[in-house]
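Undergrad: sequence and predicted model, in that order:
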Amino acid sequence: MIFLRYILLPIVPIYYLVTWLRNILYDFGIKKSVSYNFPVICVGNLSVGGTGKTPMIEYLINLLKDDYLVATLSRGYKRKTEGFQLANIDATAESIGDEPYQFYNKFKNDILVAVDANRNNGIKQLQLIDKQPDVILLDDAFQHRKVKAGFNILLTTYNNPYFKDIVLPTGNLREPRSGAKRANIIIVTKCPKDLSEAEKNSILKQVDPETNQHVFFSSISYSNSVISSEATKAVEDLEDFTLVTGIANASPLVHFLGDKGLKFEHLNFKDHHDFSKQDIIELNKRALIVTTEKDFMRLKQYESLKDKLFYLPINVVINDEVRINKLIKDFLKIKL
């Protein structure tokens, strides 16, 4: 795969030019973006792969849900439905996608969860319901420039920052690095918990933010317990289990469990893996399965796995929560 990417290096300038030109057309108003007179917050990235968008959306939900009616709007990647869908008690990972279903499963009594590949139509439909949301969180919509979000949060990982990358197909960027200028906040995610001030300053220089941009650093905090549909186990009590992951980058999770001295087999599937009947047959042979919360949303439908399937919750820890929370809430005060 890596070799193929280098073979495709001559295509990089073409991809760069096409995406750069697309952005120019939007920047100069030749292609139209729709803006809204209420708060729309976009969480996204420049690269393909996992930068931590789902935990960041959940961070925002927890920050805002007590004071505002929050709606999340995603495209519903790999769902088996089309058009606008508003999650209800009949929702599944197949009907709205695994990440939106995770939002609904955790916050169904507090927020609205919707999916639509056409974000403008999704926003329009949310405005038509009886109880309209006060704020809409757009999940993975940084490149969806038909919507002009009022506030953009751009995520980039510590190990693979956008400023050291190039565009597809050889690199991982969906658009040129200059796209980062559209962000209000840039968060370097999945940082080591002991990241020094000197290294933060070095990264900050490489980000080279605009005067109106704010840069933060975040890390992943894993729970001390794993959770099933009916039970909880302490991580330190896990023995000879199978770790099942279908995410973009499972390395941090593998390292966390390995550092605990735990022994486990790792079945590593591609991101948003659609588990087949054969996959489930194989998983049924395992005595104990630990997975991510996103994968749990797709696997918990199988009754045969019910007693052996657990997920490990995670949270985002941001280096200066007071400041980032104030920036977000100040934006809402202006728009509402």
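TA: Everything's here; your move.

Undergrad: contacts and neighbour counts: CA atoms only from here.
TA: Will do.

Undergrad: wait, isn't residue 135 in contact with residue 38?
TA: Yes - between residue 135 and residue 38 there is a contact at 6.8 Å, judged by Cα atoms under 8 Å.

Undergrad: between the two, which one's more packed in?
TA: Higher neighbour count among residue 135 and residue 38: residue 135, with 20 against 16, using other Cα atoms under 10 Å.

Undergrad: what's the more buried one in contact with, if anything?
TA: Residue 135 is in contact with 38-41, 68-71, 332, counting by Cα atoms under 8 Å, 6 or more residues apart in numbering.

Undergrad: take the residues you listed and keep only those in helices.
TA: Within the contacts of residue 135, residues falling in helices by DSSP state H are residue 332.

Undergrad: redo the contacts of residue 135 as a markdown table? Include distance to residue 162.
TA: A markdown table is the format used below for the contacts of residue 135 (distance: Cα to Cα, whole Å):
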| residue | distance to residue 162 |
| --- | --- |
| 38 | 30 |
| 39 | 27 |
| 40 | 24 |
| 41 | 21 |
| 68 | 33 |
| 69 | 33 |
| 70 | 29 |
| 71 | 28 |
| 332 | 28 |
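
Undergrad: filter the contacts of residue 135 down to the buried ones, PyMOL style.
TA: To isolate the buried members of the contacts of residue 135 in PyMOL, using 16 or more other Cα atoms under 10 Å:
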select buried, resi 38+39+40+41+69+70+71+332
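
Undergrad: another structure for you, compare them:
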Amino acid sequence: MLVKYLRLLLLPFSFVYGMAIVLRKKLYDWGIMPSVKFDLPIICVGNLAVGGSGKTPTTEYLVRLLADYKIAILSRGYGRKTKGFVFADGNATAESIGDEPLQYHKKFKNVTVAVCEDRVKGVEQLQENHDLIILDDAFQHRHIKAGFNILLFEFRKLGILQFLLPAGNLRDVFSSRKRADVLMVTKSPVPLLHVAQQASINELQPNKNQPVLHSYLKYGNLKHLYNGESLSLESIKDFEIFLLTGIVNPEPLIEELQKWSKNIHHEEFPDHYAFKIEDLKKFKSAFENGNGKEKIIITTEKDSQRLRAIGFEDLLVNLPVYYLPIEVELFEEDKITFDELILNYVKSNRRNR
């Protein structure tokens, strides 16, 4: 709480940052700063805030929807220790390409995954051999002109006063939403009441032809970090849970786990945190000193990519360490609308190779 109040002292810097964002936005809108357009379908998944809106599961939803096409996912590769354009291959690690691209690479064997800070250069490397490219987190990268922009907003944060960086977590001004083709409200409650759905639309004030659609998270079975063993959430009812996260917003995950156990110990790290041996030794010690008759360690799928780093296995391999996969799903009418929009866009913009 103290940190939140201290960040308010940074509001003057947020004002300066906002002025710079608006100026940059206008320069692109006026064509003074050029945007590059490519002759193949490019779908951008982005948000206005710093992380936590569900870009990764939304990108995975698109991959499943467009499985009949040859897809490339292009990301910046946040948190990697490499520079420039890098393909994901058999030697890829979270350090070489970032945790989210590594997750895509391991999950979708028929999809090309690459990282590059410069999205234009990245697309130039990928365009010849693919039917379409999905840009992960590139809404603010105006140097490239995506053909279809999906902008995500977290349900519980709509209607809450938010500030630009560094006082808050917004990296773009709210008016930028007008550039998007679809406004998707993520992590919606289930069931979604009509009044809540309408409140989202009223808050976002979409353009006439700008649909506001709602998605929610769907949790899978727990998967062991190393041996592939699978457990249902029902099977860990009343377990003592040791939760390890390095993501922006772990609250939805905690709420899901609280359905099955009230005995949860949460060790929270910053987003994309590079775990250290000392961190895991301390966490392992806390687990071993737990009082529960039945205990389990749970992390996120994104965090699991970094926990598989060389040097950690000896510490964790004999422990019950599981990650909880998530998927995005849309409510029935919104799903029909969204799928049709995406499929029609790709079909009508696909080039003959």
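TA: Received, thanks. Keep in mind it's a predicted model, so treat the numbers as computed, not measured.

Undergrad: now the TM-score, please.
TA: TM-score of the superposed chains, computed with TM-score structural alignment, normalised by the length of the first structure, equals 0.94; 331 aligned residues with a Cα RMSD of 1.6 Å.

Undergrad: follow-up on the earlier one: between the contacts of residue 135 of the first structure, which is closest to residue 90 of the first structure?
TA: residue 71 (17.9 Å; Cα to Cα).

Undergrad: ends of stretch 130-149 of the second structure, how far apart?
TA: 19 Å (Cα to Cα, to the nearest Å).

Undergrad: tell me, that stretch lands on which residues of the first structure?
TA: Using TM-score structural alignment, stretch 130-149 of the second structure corresponds to residues 133-152 of the first structure.

Undergrad: repeat for stretch 18-36 of the second structure
TA: So stretch 18-36 of the second structure sits over residues 16-34 in the first structure, by TM-score structural alignment.

Undergrad: may I see the buried residues of the matching stretch?
TA: In stretch 16-34 of the first structure, counting by 16+ other Cα under 10 Å, buried: 16, 19-20, 23.

Undergrad: mind listing the strands for the stretch 151-300 of the second structure?
TA: 182-186, 212-219, 222-224, 230-231, 240-245, 264-268, 295-300 (DSSP state E, counting those that start in this stretch).

Undergrad: for the buried residues of stretch 16-34 of the first structure, which one is nearest residue 164 of the first structure?
TA: Nearest member of those to residue 164 of the first structure, counting by Cα to Cα, is residue 16, at 15.2 Å.

Undergrad: tell me the contacts of the closest one?
TA: 167, 175-176.

Undergrad: and the helices in the stretch 201-336 of the first structure?
TA: 251-259, 277-283, 293-299, 321-335 (DSSP state H, counting those that start in this stretch).

Undergrad: tell me which of those helices lies nearest to residue 221 of the first structure.
TA: Closest to residue 221 of the first structure of the helices of the stretch 201-336 of the first structure, according to Cα to Cα: helix 251-259, at 9.8 Å.

Undergrad: what residues in the second structure pair up with that closest one?
TA: Under TM-score structural alignment, the match for helix 251-259 of the first structure is residues 251-259.

Undergrad: circling back to that earlier point, out of the contacts of residue 135 of the first structure, who's nearest residue 11 of the first structure?
TA: residue 41 (33.0 Å).

Undergrad: got a list of what the closest one touches?
TA: Residue 41 of the first structure touches 135-138, 149-153, counting by Cα under 8 Å, 6+ apart.

Undergrad: still on that earlier bit, dump the buried residues of stretch 16-34 of the first structure to JSON lines, plus secondary structure and distance to residue 313 of the first structure.
TA: Below are the buried residues of stretch 16-34 of the first structure laid out as JSON lines (DSSP: H, G, I helix; E, B strand; the rest coil; distance: Cα to Cα, whole Å):
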{"residue": "16", "secondary structure": "helix", "distance to residue 313 of the first structure": "37"}
{"residue": "19", "secondary structure": "helix", "distance to residue 313 of the first structure": "36"}
{"residue": "20", "secondary structure": "helix", "distance to residue 313 of the first structure": "38"}
{"residue": "23", "secondary structure": "helix", "distance to residue 313 of the first structure": "37"}
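
Undergrad: got the residues you listed as JSON lines, with distance to residue 96 of the first structure columns?
TA: Putting those into JSON lines (distance: Cα to Cα, whole Å) gives the following:
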{"residue": "16", "distance to residue 96 of the first structure": "32"}
{"residue": "19", "distance to residue 96 of the first structure": "29"}
{"residue": "20", "distance to residue 96 of the first structure": "32"}
{"residue": "23", "distance to residue 96 of the first structure": "29"}
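
Undergrad: identify the farthest-apart pair in these.
TA: Largest pairwise distance in the buried residues of stretch 16-34 of the first structure, by Cα to Cα, is 10.7 Å, between 16 and 23.

Undergrad: how far away from the center of its chain is stretch 142-151 of the second structure?
TA: Stretch 142-151 of the second structure has its C-alpha centroid displaced from the chain centroid by 17 Å (Cα atoms, centre = their mean, to the nearest Å).

Undergrad: what about that stretch, start to end distance?
TA: End-to-end for stretch 142-151 of the second structure, by Cα to Cα: 14 Å.

Undergrad: and that stretch, which residues are buried?
TA: Buried, per 16+ other Cα under 10 Å, within stretch 142-151 of the second structure: 142-151.

Undergrad: what does stretch 93-106 of the first structure give?
TA: Buried residues in stretch 93-106 of the first structure (16+ other Cα under 10 Å): 93-105.

Undergrad: how about the helices in the stretch 1-150 of the second structure?
TA: Using DSSP H, counting those that start in this stretch, helices in the stretch 1-150 of the second structure cover 2-8, 11-29, 55-65, 94-97, 99-107, 119-126.

Undergrad: so which of the ones you listed comes closest to residue 216 of the second structure?
TA: Of the helices of the stretch 1-150 of the second structure, nearest to residue 216 of the second structure by Cα to Cα is helix 55-65, at 10.2 Å.

Undergrad: quick one: that closest one aligns where in the first structure?
TA: With TM-score structural alignment as the criterion, helix 55-65 of the second structure aligns to 53-63.

Undergrad: and that stretch, which residues are buried?
TA: Those would be 53-58, 60-61, for stretch 53-63 of the first structure by 16+ other Cα under 10 Å.
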